Each structure stands twice: as C-alpha cells, then as structure tokens.
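J.: Here is a sequence together with a model predicted from it:
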Amino acid sequence: MRALPVLFAALLLLASAAGGAVLPPADGSGGTTDGGEEAGSDIPGLLADDDGPVPQTETNDTDGNDTGESGTDTRLNVLGPPIGQPTTVSIRHHSASLGPASRLETGETTAAIRTEELIAHVEAADTASERNDRLVAAEDAIRRAEARLHERQRQAIAAHSNGELSDQELLVEFARIAATAEVLQTRLEVLAALADETAGSSLRTESLAFRLNVYSGPVREYALETFRGGTTPDRIYVETRADVVVLAAIDGDQYLREVYRGDRWDRSADGSGRDSQRALERTLSAYPRIDERSGSADTLGTGGVTRVTVPFDGGRLRTFVSAGDGDVFIEHQRRDLETFADGDALTTTQDGIGLTVDRSYPAGPVRVTAIDQATGDPIPNASVTVAIGSDDSVEVGTTNEEGQLWLLSPARSYRVTIVDDPRVAWISEIRPTDPPRIPEPTDDGETAS
C-alpha cells in the first residue's frame, strides 16, 4: 500500500486545517461570542435590498461601450439568476475574528480517525470478495454524504433568499460544506488506492469525485481564507434565490466570481461518451468572446458532470456542464482587474477633483479614479464612500498611488463620493450596466438570449 501513506497524511493536514479554522460570529455583529470574549468590531454593510428583491433584466445597454483603451473587446459573458425573477442582494464586509468561533464540521481529528477506521476495516477482510464488498459499502456511504451536502447547500441558499440566514451565516455554511467535500474527496482517493490493490475490484470513483468538485469555488475559498485570518477582509457580493447563488469579490488585483444554478443541473443524468466535446462546445457557445483570447481549453469529467477550464489572457474561466440538456450550471471566473473595459465611464469635476467612475454590471468590478485638476496628478489616500439607494454613505476604502480604488457594483443605483479633505466630489444616481448574460435555455431545449 505505497499510495496510502501520502494520501492519509494529506487528509490529516486537511482535517487539521479545517478544524482549526477561526470563523466570525454568524450574525456578523460585534459584541461577544458565546464564549463571552469580544469579537471583531461591527462594520456597516452596503445593503442593496432595502427596497425588496431585485428583479433581473435581459436587456444590455452597453453593447456600444465594450472595448478597452486598446480597442480589444474585454467583455465576458456571465451566468446569472433566471431572468425576470426576484433575488436577494447585498454587499457586506466580512472580517476575521480572532476570538473563539464556530469550528468547521469536520474536526481536526474526527475525519482522520474515520478514514483510519475505514482502512483498517477494509484490510481486515478475510477474502477478496469480502474486501470488495467493504469497498463498495464505503463508496456508497460517501455517495450518500454527497447527497446530504447537496441538500444542505440547497437549504442554505433558500434560507438566505428568504431572509432566514445572514450573509455571514451563508458563507460559514458554505465553508463547512466545502471542507467536508474536500475530506470526502480525499477519502475517495484512499478508497481508490485500496481498490487498486484488491483483486477483482470494479470500484469506480471518478463520477462521485466530480460531484464533490461542485462545492468549492474562488469566492468561497477567498471567504474561508478571510475567516481564517489569512487575507485582508473585504466586501463580498451575495445574491440568491431558490437554489441559485451569485458570489463576487475583489482579491488584490483580481476579480473573483462564482455562480451556482441548481435549476440547470440534472443530477439524474448519467452522461455519455461525447460529454466532454459537447461541454466544450456549450461553454464556447455561451462565452463566444473567450475563444479568440484563450489558450488551450481542458475538459475533464464523467458520470453526468464535465468540468471545462479555459485559460485566457488575464484570467481563467471554469464551467461545470450537466449531462442531459448540457447546461452550464456553474461558472467560476478569475480575472485581472485591468482586463475590464473602460467604456462605461461617468465623470465630473468638483472642487478641483476630477472624478471618474467606470461602471459595471451588478457584482462586477467598478473602478473609481480621482485626479487633481490643477496638476493632472492622481490623488492618493482619498477616502471613497458609497451610498446605495437612500442608504447612508459607507466608507469602502482609499485610493492608491494611482488615485484608484476598485469596488463591486451594487445591484441598483448608487452614489460615489471622494473626500480629499477639505475637497469633496461625488457622482449620484450611478446605474449599474446590464450584465452580458449567457443565453437561458427555453422549455423546448433551445436557448433564449
């Protein structure tokens, strides 16, 4: 069993990291935790849903303004919630807490002990037939655990959409689900190694392994790192409706976006031999502008789920495509902020400040730029505040040495204010652009734009 020690060591490390995670209070508040110790200070959120759920639209008002300074088309389609259906939207600051907080469901020793018990149970079998039976039973247990994770995710998204779960609670639950899926994936690898050493074994774990892949994503990883205190806290955009979630964040100089559409995933479909080619064709069709800018695409999958990875200049797109109707049901985007278009700009000059806001679609990146009109130089360290709708202004950061700050676009009109004491400039009634959505499937299996 040469393969097992390495896999088992990886599981121990993963379980230790998961169990040692430090999470903030579930309600995002300051005050005290259950342990009575003081948690992080309360930071106001940027709410985008005070007026009720935000309906999605299918129009696109930016067709003529989608090129960057170089003239290269920089817009990339996005997967979003179903068109015309209301969603719950917010952008809140998520801070790391150093006080006692919830431990992830997979404790630092429990997962490793259970895997050790599984190995011992399989190896204690008296015959190859009995060993195979125990391997199949263990794989079936992981399959049932994956089904429970799917249901937990569905219930968490629905609860957030109904107002029963806060942003913080939703992200913490996602972190727990992702950590559990990682442990199950590692356990599945252990089973595969045991099966390779078992005479007559027909155990096939690839299909289940791909199902476990759907519970992670770039924004969830970013949120988990924030909760553990490994990165500077920032705002995360959260949008939900029943079995649909959109998450977005800005991490340094990168834009992160992930979308899950449970209504597009046919979990009963088994797939076929041409799933990989069809998944690639569906991805390139849904994101038609990516092919001319991309490197070689990679497809991998089996048993009803195919993952397509398309690297491109300045970023990476990853989709998960369901068998059956062949719909893209998960989108992951990582993009350099500087790859976004400069065409949807609003400008003003007030109090000697030249203020420019490069708009974007809801959850997309917005660039704020402040220039001193007298000298033409950027204004660094200027305070930037945002007010959404009729909400009070909230400080969201300060400009860098280039006089710029990147924000996430709210889902409705907002105001951006620059304060370079004593000077002030602002732009009001900034309307987000309409998202460049990928087509929606219709009832007859065709697609509608």
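T.: Received the coordinates, thanks.
J.: Please make it C-alpha for all contacts and neighbour counts, starting now.
T.: Will do.
J.: Tell me who's in contact with Thr110.
T.: Shown in contact with Thr110 (Cα atoms under 8 Å, 6 or more residues apart in numbering): Ala15.
J.: Skipping adjacent residues, who's closest to Asn132 in space?
T.: Closest residue to Asn132 apart from its sequence neighbours, by Cα to Cα, 6 or more residues apart in numbering: Ser201 at 6.0 Å.
J.: same check, this time on Glu239
T.: Closest to Glu239 by Cα to Cα, 6+ apart is Val89, at 4.4 Å.
J.: Tell me the first helix or strand C-terminal of the helix or strand that contains that neighbour.
T.: Taking DSSP states H and E as the criterion, Val89 maps to strand 86-93. Going down the chain from strand 86-93, the next helix or strand is helix 110-123, by DSSP H and E.
J.: Which elements pack onto the next helix-or-strand element following that following helix?
T.: The helix or strand immediately downstream of helix 110-123 is helix 128-161, counting by DSSP H and E. On a contact count with 3 or more Cα pairs under 8 Å, 6 or more residues apart in numbering; DSSP states H and E, helix 128-161 meets strand 86-93, helix 110-123, helix 167-196, helix 206-212, strand 235-241.
J.: Now render the ones you listed as TSV, adding distance to Thr447.
T.: Shown next, in TSV, are these (distance: least, Cα to Cα, whole Å):
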stretch	distance to Thr447
strand 86-93	21
helix 110-123	44
helix 167-196	31
helix 206-212	25
strand 235-241	21
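J.: Tell me which of the ones you listed sits most buried.
T.: Comparing the helices and strands packed on helix 128-161 by mean neighbour count (mean count of other Cα atoms under 10 Å), strand 235-241 ranks first with a mean of 25.
J.: ranges for the helices of the stretch 251-400 of the chain?
T.: Remark: helices assigned in the stretch 251-400 of the chain by DSSP state H, counting those that start in this stretch are 275-286.
J.: How much space separates the closest residue in space to Val424 that isn't next to it in sequence from Ile430?
T.: Nearest residue to Val424 in three dimensions, chain neighbours excluded: Ile418, at 5.7 Å (Cα to Cα, 6+ apart). Going from Ile418 to Ile430 by Cα to Cα, to the nearest Å gives 14 Å.
J.: Looking at those two, which is more packed in?
T.: Ile418 (26 against 19; other Cα atoms under 10 Å).
J.: List of residues touching the host helix or strand of that one?
T.: If you go by DSSP H and E, Ile418 is part of strand 414-420. Strand 414-420 has contacts (Cα under 8 Å, 6+ apart) with 355, 370, 379, 381-389, 424-431.
J.: Now, of those residues, which are buried?
T.: Neighbour-count burial (16 or more other Cα atoms under 10 Å) applied to these gives 355, 370, 379, 381-389, 424-427, 430-431.
J.: list the contacts for Asn213?
T.: Residues in contact with Asn213 (Cα under 8 Å, 6+ apart) are Ala181.
J.: 10 Å - rerun?
T.: When contacts are counted by Cα atoms under 10 Å, 6 or more residues apart in numbering, Asn213 touches 178, 181-182, 185, 305, 307, 320.
J.: one more structure, for comparison:
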Amino acid sequence: MRPLPAVGVILLLVVSVAAPVAGFAPPAQTADGSGQLPQITAVDNTTNHLAIPASDVRSTTYNRSSLDVGVAVAVGSRDLRSDYATTNFERQFFQQDSETARDRLVDETLTDIESQRTSLEQRNQIAIQRYASDAIPATEFLRQRALIDAESRQLADRLERVRTAAGTAPGYSLSPDQRFRLENNRGVLKTYRGPISQRISAETAGGTEPNAVYVEASSEGYMLSTVSDGRYSRETYLGQDRDPTATDQFGQTDDPLGAVNTRAENLYPWLYSEQYPSVQAYGRSAIYQIQADHPNGQLTAYLDGGTTNVFYETQHLELTTVDRSEVATGVNQSVRVRVQQSFESGPLLVTATDNSTGSTADATVRINGKRIGTTGGDGALWTVEPRGEYTVTATTQDGDRVRIPVSGSA
C-alpha cells in the first residue's frame, strides 16, 4: 500500500474568523466591472449574487419545458453506458492481483472520464454561444443544459465509484497523482450542473410539473432563474471568469483557503455577517467552493484561482424572506392586478382580486407576451422579473384583460 500524500487532496474548512491573509490582496470592485473584476450584484438584506453584466446580455426570455422523449431517451441511454463502463471497471479492477494492473485500469478510466469531461465543456460553450447568437431557441438551449447536467452527474458518479473501489481493495491506494486527477475532474464537473438544469431534465422526462424559467445569456455565460415550491432559485455561469491556464493566486499564499475566505467575504458581506461558509478546494484545478445555509436560503459559489472571481453560482431564497415593494397596479371594470418586485431578475409577485367582492381572482399571467402561469385560487403568482421595462398582462377566466407597463428594478 502506498503511503498517503502529506497534503490532503480535498481540503475542507469551516472558517470561524475572516482575517486578511498575508500576501493576498483581493482586487477592488469598480462600477463598470472592468479589469476582470467580479460581476457580483449587491442586494439589500440578503446574499449578493453573480450576474451577467448588462452590456454583455445578448438574449433574455421565458421558457417552459415540456415532455421531450428525445431528452429522456438520451439521458437513459447515457445512464446505461455509464453504468456499464463503471461496472466493467469494478469487475476488472477486483480481478487484478497486482498494483500495477490496477493502476493501469484507474489511469485508463480517469483518461476516459477526462475525455468526456472535455467534450462536455465544449458542448456547453457551443450551446451558450449558439443561443446568445440566436442560432438556436431557448427550448433547444435548455434541452442542451438538461443533457449536460445529466452527463456531468453520470461522470461524477463514475469518479466516486473509482474512489470507492480503490478504497476497498486490500493493500491498494490511489497514487497522489491519481488523487489529484480525480479531484480535478470532480471540481470541474460540479460547475456544469445545477438545480435548475436538473429540474429541466426531470421536466422533459415527465417526472416534474413544468415551470416557467427565465433565461439570460451572453456569449460566454448564462443565467437561469425560477420560482417553485415557495422559493426562488438561480443558476449562473460566467465563462470569462474561469481561466484554468492562469497561475492560481490563492495557491500562491501560505493559506489558500484563508485567502479564498477573505475574497469571498469581500464579495458576499451580508452572508458573512450571518453565516460563515465552508470552503473547499478541488485538487490542482484552482476551483474553490464556498457553501452556506443562511437565514434566507442557500448559496454555493465557485471561485477561480486564476481570476479570483466567482465564475459559477447557485442560490436558493425562501420567498418569505424576500423584500418587495408594489410598483404598479392595473384596474378594469372587474379585476384589480398588482405587481410587486424585489430586485432585477429576482422574485416578482402578481396578484389579482375581484373589484366587486374583494376576493381573489384566477387570471392567466403573461410577461412581454410569454405565458408564465395563473394566479390560481389564492389570486397570487410568483415568478421572475426580467431585465429592463416589461409588460404584465393578466386575463381572467371571463376574458377580462388588464395590461400593466412596469419599469424594471433599479
């Protein structure tokens, strides 16, 4: 059995004090976001969030996924191939009686996973670029997101089963290089899947009720956000803030995780005032994860060591914790519709009441012509606010319509 490496491959730390780290000076933010500075938007009384710079946005729309047999079949087929590859590896691995033979199998499997991961990265970039340039519609972009999410999870499962096999084989352990390769891949794969992409995959397979998703894209990034089950969720990726070829600035310090923590506190000050996150590094990938459950929900953010910026982030906010204000009201002879907003691309509440009785009214809601949903029995619909000015249209079951122009959140 090989001796374990002196430095652990996975570093996990729940930091209790956020003190500046010697030798690391976090870049200052500027209003225009120039000079490779982080695109973090400040939000009052809750966590800041990663956002596509306004000048970079190329496409915005709402989309509602539907049953897609092609996606379901593709995901199922890839599941079968992945499971076969993993089962075949495990069978051969435990049949070997030498460390050299097992090393060879592990290396071959890691190489195969790395090859598929690279293909996944390329497909992700192509899908973003094609959607941002209007070469494909939002439906196809989200279809690609669903497939990429599913395959990322499949590859992550293969990595975990390689780790498990190596850890249970008598007299065998992974080499330091193999451990780093495994963790590098695990870190990268985490940034190609997210809660909304996973939900879309379930929706296209018919396992979850379809929900309206607000979609934004730039030439190198995307943002997905939705409201369901009493909470607002968003998933944001900015490819320009990930530079795997650059020197890991956090890794150059005496305390890399402390440097990450210092940087993250600068980006998410409200979070650090409420709950210190866990901080984790992934091998030599220069990917650093911070994660926290806070009073308003959950945040997971990934910082790149080369740029020191957040390049991928997922968030959940409980709707009961979101500050909102009424910004517009529309009235006709039978119904009154109110619009309450929170922050740009944040939760939006549309309510409808009957003018004669004051009771709730069921109305179909559209934003900029896109059907979002209905206010239902309680007369309320939560959704996501788009960027800029927009129009909310509510139509009752009797055909009465209220059209409300709204100025976007500042």
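T.: Structure received. Remember, it's a predicted structure, so these values are computed and weren't measured experimentally.
J.: gap between the equivalent of the residue nearest to Val424 of structure 1 over in structure 2 and Arg199 of structure 2?
T.: For Ile418 of structure 1, the aligned residue in structure 2 is Ala394 (criterion: TM-score structural alignment). The gap separating Ala394 of structure 2 from Arg199 of structure 2 is 27 Å, by Cα to Cα.
J.: And for Ser409 of structure 2?
T.: 27 Å.
J.: quick one: which of those two has more around it?
T.: Arg199 (19 against 16).
J.: The counterpart of the residue nearest to Glu239 of structure 1 in structure 2 and Asn48 of structure 2, how far apart?
T.: When structure 2 is aligned by TM-score structural alignment, Val89 of structure 1 is paired with Thr60. For Thr60 of structure 2, the distance to Asn48 of structure 2 equals 21 Å [Cα to Cα].
J.: What of Pro137 of structure 2?
T.: 30 Å.
J.: what's the neighbour count on Pro81 of structure 1?
T.: By other Cα under 10 Å, the burial measure for Pro81 of structure 1, its neighbour count, is 25.
J.: Contacts only, for the closest residue to it other than its chain neighbours.
T.: Distances taken as Cα to Cα, 6+ apart place Val244 nearest to Pro81 of structure 1, at 6.4 Å, with adjacent residues excluded. Counting by Cα under 10 Å, 6+ apart, Val244 of structure 1 makes contact with 80-82, 87, 153-154, 157-158, 161, 259-264, 329-330.
J.: could you redo the last one with a cut-off of 7 Å?
T.: Contacts for Val244 of structure 1 (Cα atoms under 7 Å, 6 or more residues apart in numbering) come out as 81, 157, 260-262.
J.: Among those residues, name the buried ones.
T.: 81, 157, 260-262.
J.: Just give me the closest of the residues you listed to Glu130 of structure 1.
T.: Each of those was checked against Glu130 of structure 1 using Cα to Cα; the closest is Gly262, at 38.0 Å.
J.: And the contacts of stretch 269-289 of structure 2?
T.: So stretch 269-289 of structure 2 is contacted by 9-16, 46-47, 180, 183-184, 187, 244, 248, 257, 265, 290-292, 294, 300-305 (Cα under 7 Å, 6+ apart).
J.: Which PyMOL command selects the buried ones in those residues?
T.: In PyMOL, this line selects whichever of the contacts of stretch 269-289 of structure 2 come out buried by 16+ other Cα under 10 Å:
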select buried, resi 9+46+47+180+183+184+187+248+257+265+290+291+292+294+300+301+302+303+304+305
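J.: And the strands in the stretch 201-350 of structure 1, which stretches?
T.: With DSSP state E, counting those that start in this stretch, the ranges of strands along the stretch 201-350 of structure 1 come out as 235-241, 244-251, 254-261, 298-302, 305-312, 315-322, 328-336, 345-350.
J.: separation between the nearest residue to Ala112 of structure 1 once chain neighbours are set aside and Ala138 of structure 1?
T.: Closest residue in space to Ala112 of structure 1, ignoring its immediate chain neighbours: Leu12 at 5.6 Å, by Cα to Cα, 6+ apart. Remark: distance between Leu12 of structure 1 and Ala138 of structure 1 (Cα to Cα) = 19 Å.
J.: Compare these two and say which is more crowded by neighbours.
T.: It is Leu12, of Leu12 of structure 1 and Ala138, that has more neighbours when counted by other Cα under 10 Å, with 21 against 18.
J.: ok so the more buried one is a strand residue?
T.: No - read with DSSP: H, G, I helix; E, B strand; the rest coil, Leu12 of structure 1 is helix and lies in no strand.
J.: number of nearby residues for the spatially closest residue to Gln155 of structure 1 that is not a sequence neighbour?
T.: Excluding the flanking residues, the one nearest Gln155 of structure 1 by Cα to Cα, 6+ apart is Asp243, at 7.9 Å. Number of residues near Asp243 of structure 1 (other Cα under 10 Å) recorded here: 20.
J.: didn't Asp243 of structure 1 look like it was pressed against Ala158?
T.: Yes - using Cα atoms under 7 Å, Asp243 of structure 1 is in contact with Ala158, at 6.2 Å.
J.: rewinding a little: comparing the strand holding Val89 of structure 1 with structure 2, how large is the average distance?
T.: Following the fit onto structure 2, the mean deviation recorded for strand 86-93 of structure 1 is 1.7 Å by mean Cα distance after the TM-score superposition for structure 1.
J.: what's the angle from that strand to helix 167-196?
T.: 90 degrees (axes from the mean of the first three to the mean of the last three Cα atoms, to 10 degrees).
J.: Grab the nearest non-local neighbour of the residue sitting nearest the centre point of structure 2.
T.: Centroid-nearest residue in structure 2, with Cα atoms, centre = their mean: Glu235, separated by 3.0 Å. Excluding its sequence neighbours, the residue lying closest to Glu235 of structure 2 (Cα to Cα, 6+ apart) is Thr314, at 4.5 Å.
J.: just checking, what residue in structure 1 corresponds to that neighbour?
T.: Under TM-score structural alignment, Thr314 of structure 2 pairs with His332 in structure 1.
J.: and its match, what is it in contact with?
T.: His332 of structure 1 sits in contact with 217-218, 257-259, 317-319, where contact means Cα under 7 Å, 6+ apart.
J.: Next: Pro386 of structure 2.
T.: 344-345 are the contacts of Pro386 of structure 2 under Cα under 7 Å, 6+ apart.
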